[in-house]
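J.: Here is a sequence together with a model predicted from it:
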Amino acid sequence: MDDEVLGAFAAYQRAQDLSENTIRNRASILRTLRATTDTSLVDATVTQLRTFQGREGIKPGSRRTCRNALTAFYTFLVEDGYRDDNPAARLPVVRAPKGTARPFTHEQVDAMLESGAYARTRAMILLGYYQGFRVSSIAAVHGHDIDLLAGTIRSVVKGDKPLSFPLHPVIAELSRLMPADDWWFPARAGHTGHIHSSSVTNLITRAKHRAGITDPQLTPHSLRHSFGTDLVDHEIDIRVVQELMGHGSVATTEIYTRVSAKRKRDAIHVLPPRAIPHRSGRNRDIPPVAA
């Protein structure tokens, strides 16, 4: 019964033009719920949903995503007549703090590029930093996406939206070293298509570790954060940054407008230096300070 309902829910979401990534993520959440309860998904109670949403070890952002998935699913069940009530309607609202950018520094990006990583991993790092691509977009770069005459690169962004972006000169140069008529990062072991995004994550993470970067908050996605933060630090208009990052709303881009660590360092260095005193000066005559 649950598999049938999940299939119907997936079709319902596709009719709403939701991305396949969203559909897969919601299905994963619902299957996890099913594995932790002793009833079917259709018969789950509000108490079971609250227990699941409130389970330990979940970050606020993930808890909010979980609530959204449950609300969408049980709203669908009511609309299609699988049940008469909506237990998700009584789930508490999750107040997750607004996210903050977690960028790599320029020195850390250089360290990863010089860490002994293979050419394809270096290409992935460059795409993350110079184009601001997510790992899913990096994995799917094809030679046909590059138009050197127009100076553009195509990509499918979050929400399955195909967009064209300006091509950074570094990536234009890189393209001359990459396949022109094939995937830049083809799948291996006899598989067709491009590699999985998780493979991109693993390869960049290895380069990070080889570079001696131990901060757990820095992930391959942090290359995208570096892209957005550096653009804002160079005073690029926020609407331009929004377009370059493929954000549907400028509100999503606003996390990059918060004061960056670099700007804080630059600000503190504005204060003029002075010699550190080694004596208190108590035994010398101090002239009065003019008003």
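T.: Sure thing, it's come through. Remember, it's a predicted structure, so these values are computed and weren't measured experimentally.
J.: Every contact and neighbour count from this point should use C-alpha atoms.
T.: Will do.
J.: so residue 112 touches residue 207, yeah?
T.: Yes. Between residue 112 and residue 207 there is a contact under CA atoms under 8 Å: 5.3 Å.
J.: Where do the strands of this protein begin and end?
T.: With strands called from DSSP state E, the chain shows them at 146-147, 152-157, 161-166.
J.: List the contacts of the residue nearest to the spatial centre of the chain.
T.: Nearest to the geometric centre of the chain sits residue 221, at 4.9 Å (CA atoms, centre = their mean). By CA atoms under 8 Å, 6 or more residues apart in numbering, the contact list for residue 221 reads 128, 134, 135.
J.: Now a ChimeraX select for only the buried ones of those.
T.: Those of the contacts of residue 221 that count as buried under 16 or more other CA atoms under 10 Å are selected in ChimeraX with:
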select :128,134,135
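J.: which one of the contacts of residue 221 sits closest to residue 262?
T.: residue 128 (19.6 Å; CA to CA).
J.: and the gap between the closest one and residue 112?
T.: As judged by CA to CA, to the nearest Å, residue 128 and residue 112 stand 12 Å apart.
J.: can you tell me which helix in the protein is longest?
T.: helix 60-79 (DSSP state H).
J.: Below is structure B, check it against A:
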Amino acid sequence: MSSRAVDDYLRHLTVERGLARNTLASYRRDLAMYEAWLEREAIGGPERVSEADLSAFARYLGAEREPALAVSSVARVLSSVRGLHRFLAEEGRTATDPARNLRPPKLPMRLPKAIPVEQVAAIIEAAGIGEEVVALRDVALLELLYATGARVSEATALNVDDLVDDEVVRLFGKGGKQRIVPVGSYARRALDAYLVRSRPVLSVRGSATPALFLGVRGRRMSRQAVWQVLQDAAERAGVAASVSPHTLRHSFATHLLSGGADVRVVQELLGHASVATTQIYTLVTADTLREMYTAAHPRAR
């Protein structure tokens, strides 16, 4: 049973911040775990907690709890706890905020998942199997994703007029930020075939729309539809790795850097605001270089 402090905080999140039901349920679970620990340690309610108590709770989550929580889960629970104590301090129900210095554990760096060029080619080739109208669209779609590193939301938002010419495409990223990205020869040929032989057939099935990629009913493709196209093609190609449209974006960046592209050029192509975001891909290519060095150099092992 939750305390009045937690109930009031959850009500605040509902009324003042308008959080979704699932998000509130997550807060409720996290804070129930926290209150159960406070009761077991005979500390009392959240209003009686000290900084030392919070440090002990963080240790409990990550090491003493059975089973111990994953680092990401510990970070989420501690975020909920910090929010609760900040609320209590702002409401004047505690003199200070004991969680002000509580820091979540550092999340392990997740390296982007890329697949080899050969697997990308196999997936795109497999997308061309089937009814011509749909196959031409699917090949053009996947070629464009891999050629430009576009996010799936950017690809589905494309209009025909965003194909500026045969060489470049206009993408609209986060915050409506526009960028111009070159389109390689494979993608250009696939797009030409789709625009001439497939899109006109699809467009008459629905109301007039400027969307570049159309579904079978003539409407703009959804992100879920793009995901399904890629899943089906990967399955037909026998690619066992878990793939998503973002996998093609990661592969685009990794393959460019492996080929010698400057990280700042790749940053611009990906639409990253900071080069630091793009530099995570250099870790992937550095791993590849180390593997090649170890395998080839006579004094590497």
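T.: Good, I have the coordinates. Keep in mind it's a predicted model, so treat the numbers as computed, not measured.
J.: Could you list every helix and strand in contact with the longest helix of the first structure?
T.: On a contact count with 3 or more CA pairs under 8 Å, 6 or more residues apart in numbering; DSSP states H and E, helix 60-79 of the first structure meets helix 2-15, helix 20-36, helix 46-53.
J.: count of neighbours near residue 91 of the first structure?
T.: 19 (other CA atoms under 10 Å).
J.: give the contact list for it.
T.: The contact partners of residue 91 of the first structure, taken as CA under 8 Å, 6+ apart, are 46, 49, 50, 67.
J.: Among those residues, name the buried ones.
T.: 49, 50, 67.
J.: got the contact list for the residue lying closest to the last one once chain neighbours are set aside?
T.: Read it as residue 67 of the first structure. In this structure, residue 67 of the first structure finds its nearest non-sequential neighbour in residue 53, 6.6 Å apart by CA to CA, 6 or more residues apart in numbering. Contact analysis of residue 53 of the first structure by CA under 8 Å, 6+ apart lists 63, 66, 67.
J.: related to what we said a few turns ago, please produce a markdown table containing the contacts of residue 221 of the first structure, extended by distance to residue 261 of the first structure.
T.: Formatted as a markdown table, these follow (distance: CA to CA, whole Å):
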| residue | distance to residue 261 of the first structure |
| --- | --- |
| 128 | 20 |
| 134 | 22 |
| 135 | 24 |
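J.: Looking at the contacts of residue 221 of the first structure, which are in helices?
T.: Using DSSP H, the contacts of residue 221 of the first structure in helices are 128, 135.
J.: ok, and the contacts of residue 221 of the first structure in the second structure?
T.: Of the contacts of residue 221 of the first structure, the ones still in contact in the second structure (both residues aligned by TM-score structural alignment, their matches' CA atoms under 8 Å) are 134, 135.
J.: Map residue 204 of the first structure across to the second structure for me.
T.: Correspondence of residue 204 of the first structure to the second structure, assessed by TM-score structural alignment: residue 230.
J.: still on that earlier bit, quick one: map the residue nearest to the centre of the first structure onto the second structure.
T.: In the second structure, residue 221 of the first structure lands on residue 246 (TM-score structural alignment).
J.: separation between its match and residue 225 of the second structure?
T.: 14 Å.
J.: Give the burial count for the closest residue to residue 236 of the second structure other than its chain neighbours, as a bare number.
T.: Counting by CA to CA, 6+ apart, residue 236 of the second structure lies nearest to residue 126, which is 6.0 Å off, once chain neighbours are set aside. When neighbours are counted by other CA under 10 Å, residue 126 of the second structure registers 21.
J.: Show the contacting residues for residue 126 of the second structure.
T.: Neighbours of residue 126 of the second structure in contact, by CA under 8 Å, 6+ apart: 233, 234, 236, 237.
J.: Restrict the residues you listed to the buried ones and give me that as a ChimeraX selection.
T.: Of those, the buried ones go into a single ChimeraX selection, burial set by 16+ other CA under 10 Å:
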select :233,234,237
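J.: In terms of distance to residue 13 of the second structure, which of the contacts of residue 126 of the second structure ranks first?
T.: Using CA to CA, the contacts of residue 126 of the second structure come closest to residue 13 of the second structure at residue 234, 42.1 Å.
J.: Leaving out chain neighbours, which residue sits closest to the closest one?
T.: Distance criterion CA to CA, 6+ apart; nearest residue to residue 234 of the second structure, sequence neighbours excluded, is residue 123 at 5.1 Å.
J.: same deal with residue 79 of the second structure?
T.: Residue 79 of the second structure sits nearest to residue 104 (CA to CA, 6+ apart), 7.4 Å away.
J.: returning to that earlier point: measure the match of residue 204 of the first structure to residue 87 of the second structure for me?
T.: 45 Å.
J.: Tell me which of those two has more neighbours.
T.: residue 230 (23 against 20).
J.: The more buried one contacts residue 142, doesn't it?
T.: Yes. With contact defined as CA under 8 Å, residue 230 of the second structure reaches residue 142; the gap is 7.5 Å.
J.: Need the counterpart of residue 221 of the second structure in the first structure.
T.: By TM-score structural alignment, residue 221 of the second structure lines up with residue 195.
J.: Name all residues that make contact with the corresponding residue of the second structure for residue 245 of the first structure.
T.: Structural alignment (TM-score structural alignment) places residue 245 of the first structure against residue 270 in the second structure. Neighbouring residues of residue 270 of the second structure by CA under 8 Å, 6+ apart: 148, 149, 150, 253.
J.: From those residues, keep the buried residues only.
T.: Buried members of the contacts of residue 270 of the second structure, counted by 16+ other CA under 10 Å: 148, 149, 150, 253.
J.: farthest-separated two in those?
T.: 150 and 253 (10.5 Å).
J.: Please name the residues that touch the residue nearest to residue 144 of the second structure when sequence neighbours are not counted.
T.: The shortest distance from residue 144 of the second structure to any non-neighbouring residue, by CA to CA, 6+ apart, is to residue 187 (5.5 Å). Counting by CA under 8 Å, 6+ apart, residue 187 of the second structure makes contact with 140, 143, 144, 147.
J.: State the distance from residue 187 of the second structure to residue 178 of the second structure.
T.: Taken as CA to CA, the span from residue 187 of the second structure to residue 178 of the second structure is 20 Å.
J.: ok so, going back, and which of the contacts of residue 53 of the first structure is nearest residue 189 of the first structure?
T.: Closest to residue 189 of the first structure out of the contacts of residue 53 of the first structure is residue 66 (34.8 Å), distances taken as CA to CA.
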